[in-house]
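# fold the following, please.
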Amino acid sequence: MTMNKRFSLIGTGRIGWALSRLLTDLGWTIDRVDDISEYQLKAYQKHFSSCFTPKHAPSQTACLLICIRDDSFHELIRDLQKKPEWNTPHIIHTSGFHKAEILSPLRTAFQSEIHSFHPMISVIETNPDQGKKLLKKAWWALSGDNPSWMQNMASAWGLQSFLLPDDKKDFYHASAVMTANLIIGILRGAEATASLAGISTEDYEKIFLPLVDSVIDHIHQSGLHKALGGPIVRKDYNLLEREKTALKEAGLTDEYAMYDLLSRYLIQKMSKN
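Next comes the predicted model:
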């Protein structure tokens, strides 16, 4: 696939830095960059100073990458429509929540194809090299105007990808929230419960995280539907009721509700397997 290896970027947060490292390591150059934070913008420009496209270089940038907070999209799109210098054949955003179609005003204004490339991974590390490794490890959900172009681009960038219907993205993102965010809520509830056994926060992480790791290992080895162990698999429902009663009597209302809901959910799922 022959392409013009030049990109522009709006948003120099974790994803913007990591994606820039990935692309510049592949020989891409940066045409222009912007961010609402002057501090972050200057830090980015300093770090990638050797990666900018030489002035007066012929031809047009291949794509514009938008790596910003979900609540900033509408304002940015309004502003970009007034800035033809950002015009490019392809516009890509990396939000997991927003559909590609949110960029439709730019499709009209710039005659661009619009796309969403979302990495299914948590990028908390701000080091661009570590961020790049995470992006390479992730599966990317692609949605938008041109499936063939998206798949070719993802392949050229060395990314694992799959096509996602744009109108199904709400369900995709909800599943991501359950997988990456709500599981933290469960662990926080378990931490609060363990505190009544005299286990501190620090000791909880030391003692219980190996248990979490072992469950993840079981999922890798046997699959999600065969990784469950403990009282639900044994159908020891008396134990479950006794522990729910203990939580309720201890005043752990939220933890009781969590335990009750999820144990009933898993029992129901097990009965269908």
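
# C-alpha only now, for contacts and for neighbours.
Noted.

# all the helices of the stretch 51-200 of the chain, in order from the start?
Listed in chain order, the helices found in the stretch 51-200 of the chain under DSSP state H, counting those that start in this stretch are 73-80, 104-110, 128-137, 147-156, 169-177, 183-195.

# need those in CSV (columns: mean neighbour count and distance to residue 8).
Output for the helices of the stretch 51-200 of the chain, formatted as CSV (neighbours: other Cα atoms under 10 Å; distance: least, Cα to Cα, whole Å):
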stretch, mean neighbour count, distance to residue 8
helix 73-80, 13, 13
helix 104-110, 17, 15
helix 128-137, 19, 17
helix 147-156, 15, 15
helix 169-177, 15, 25
helix 183-195, 16, 35
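
# one more to put side by side:
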Amino acid sequence: MNESPGRCVVVGTGRAGAAFSRALAATGWVVTSVPARPITANTASQKELTELAEQVALADVVLIAVSDTAIETVAAALPGSSALYLHASGASGLDLLAPHQRVGSLHPLMSLPDAETGARRLLDHCTFAIDGDPLLRDIVESLGGQAVEVAPSQRVAYHAAATIAANHLTALCAQIERLAEEVGVPVAAYWSMMSNTLDNVAARGAADALTGPAARADWVTIRAHLAALPSDDDRRLYRACCAAAARLAGHQVPADIDGP
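Next up, the predicted model:
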């Protein structure tokens, strides 16, 4: 039997914390999961604090998997040790972990919708943005992932791109769901089209993969689309994406399409 990579205390039992706990345990880490709420709310009992101190003292890694606004509070409340203290935030720097000597950040470039799905994705050749202690690369390797160093000055821009890729895409999917239902076309047909589009982008790059009326500067069709959309919200979203697509194709966008 292979030797365990080490001991890890995961602070935070939400979707990210639970996914990391499962993924690390599946690869042999000895994992202890600790809820963050008693720490952030300052309601932890003396017994809980003593147990936490004992767990941290034995740990090789302490992973803080909480919201960005809670990282500093949790880090300051955790007892010090020789462990590597990490947070799982994409946008935050290492300054939030300042009370501790060995620090780093480990952010999966992957959406984690629930513990089971998230753990599976973390173990499926996931890309992790890292910064800090060299041990981070060993942690990523133990998960079967790929480590990419993102400098502190670039972390916010990196996370903005991740937000666009995940959250903004989801907002577009919500618009497609609404319109598919209205016109009576199975939404799965649109998902298939989107999947093919992502394959094209991956193979050729966004500019070469672009098709449709914006790529052709077909303003007549685009204006017809805008007139057919059922709400002002749908038109605003369509207009913004269409104008961006047209500029990607190198076209001068008419004011009535490029407007607010």
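
# and the TM-score between these chains?
The TM-score (TM-score structural alignment, normalised by the length of structure 2) is 0.77; 232 aligned residues with a Cα RMSD of 2.8 Å.

# okay, the helices of the stretch 51-200 of structure 1 in a markdown table with distance to residue 240 of structure 1 next?
Formatted as a markdown table, the entries for these read as follows, by distance: least, Cα to Cα, whole Å:
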| stretch | distance to residue 240 of structure 1 |
| --- | --- |
| helix 73-80 | 46 |
| helix 104-110 | 51 |
| helix 128-137 | 38 |
| helix 147-156 | 47 |
| helix 169-177 | 26 |
| helix 183-195 | 15 |
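
# so which of those gets nearest residue 56 of structure 1?
Residue 56 of structure 1 lies closest, by Cα to Cα, to one member of the helices of the stretch 51-200 of structure 1: helix 104-110, at 21.4 Å.

# helices and strands around that closest one, which ones?
Contacts defined by 3 or more Cα pairs under 8 Å, 6 or more residues apart in numbering; DSSP states H and E place helix 104-110 of structure 1 against helix 73-80, strand 113-119.

# 10 Å instead, please
With contacts defined as 3 or more Cα pairs under 10 Å, 6 or more residues apart in numbering; DSSP states H and E, the secondary structure elements packing on helix 104-110 of structure 1 are helix 73-80, strand 90-93, strand 113-119.

# can you list these in a markdown table and add distance to residue 218 of structure 1?
Shown next, in a markdown table, are those (distance: least, Cα to Cα, whole Å):
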| stretch | distance to residue 218 of structure 1 |
| --- | --- |
| helix 73-80 | 40 |
| strand 90-93 | 34 |
| strand 113-119 | 24 |
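
# to residue 35 of structure 1, which of those lies closest?
Within those, the stretch nearest residue 35 of structure 1 is helix 73-80; the backing value is 10.5 Å (Cα to Cα).

# show residues contacting that closest one.
Contacting residues not belonging to helix 73-80 of structure 1 are listed as 10, 66-68, 86-87, 93, 95, 98, 102-106, 109-110 [Cα atoms under 10 Å, 6 or more residues apart in numbering].

# same question, stretch 139-156 of structure 1
With Cα under 10 Å, 6+ apart as the contact definition, stretch 139-156 of structure 1 has outside contacts at 1-3, 23, 26, 90-92, 94, 96, 99-101, 103, 107, 112-121, 157-169, 172.

# mean distance, the helix or strand harbouring residue 21 of structure 1 to its aligned residues in structure 2?
When secondary structure is defined using DSSP states H and E, the element that contains residue 21 of structure 1 is helix 14-25. In the superposition with structure 2, the average deviation recorded for helix 14-25 of structure 1 is 2.7 Å (mean Cα distance after the TM-score superposition for structure 1).

# now that helix: how far from the chain's centre is it?
Centroid displacement of helix 14-25 of structure 1 relative to its chain, using Cα atoms, centre = their mean, to the nearest Å, is 15 Å.

# and if you look at stretch 162-169 of structure 2?
Once both centres are worked out by Cα atoms, centre = their mean, stretch 162-169 of structure 2 turns out to sit 8 Å from its chain's centre.

# what does stretch 48-65 of structure 2 give?
Centroid separation between stretch 48-65 of structure 2 and its chain, computed with Cα atoms, centre = their mean, is 25 Å.

# for that stretch, which residues meet the burial criterion?
Taking 16 or more other Cα atoms under 10 Å as the basis for neighbour counts, the residues of stretch 48-65 of structure 2 that come out buried are 49, 52-53, 55-57, 59-65.

# verify the stated contact: residue 52 of structure 2 with residue 38.
No: shown here, residue 52 of structure 2 and residue 38 do not form a contact pair, counting by Cα atoms under 10 Å, at 11.4 Å.

# looking at structure 2, which residue lies furthest from center?
residue 220 (37.9 Å; Cα atoms, centre = their mean).

# for that one, give its distance to residue 198 of structure 2.
Relative to residue 198 of structure 2, residue 220 of structure 2 is positioned 27 Å away (Cα to Cα, to the nearest Å).

# how about residue 232 of structure 2?
Applying Cα to Cα, the value for residue 232 of structure 2 to residue 198 of structure 2 is 28 Å.

# same thing with residue 36 of structure 2?
Residue 36 of structure 2 is 37 Å from residue 198 of structure 2, where distance means Cα to Cα.

# those two - which one has more neighbours?
More crowded of residue 36 of structure 2 and residue 198, by other Cα atoms under 10 Å: residue 36, with 23 against 14.

# shouldn't the more buried one be in contact with residue 9?
No: the pair formed by residue 36 of structure 2 and residue 9 falls short of the contact definition of Cα under 10 Å, at 11.5 Å.

# so what's in contact with the two at the same time?
Jointly contacting residue 36 of structure 2 and residue 9 under the rule Cα under 10 Å, 6+ apart are residue 64.

# if we can go back for a sec, so what does the residue farthest from the centre of structure 2 match up with in structure 1?
Residue 220 of structure 2 maps onto residue 238 in structure 1 when the alignment is built from TM-score structural alignment.
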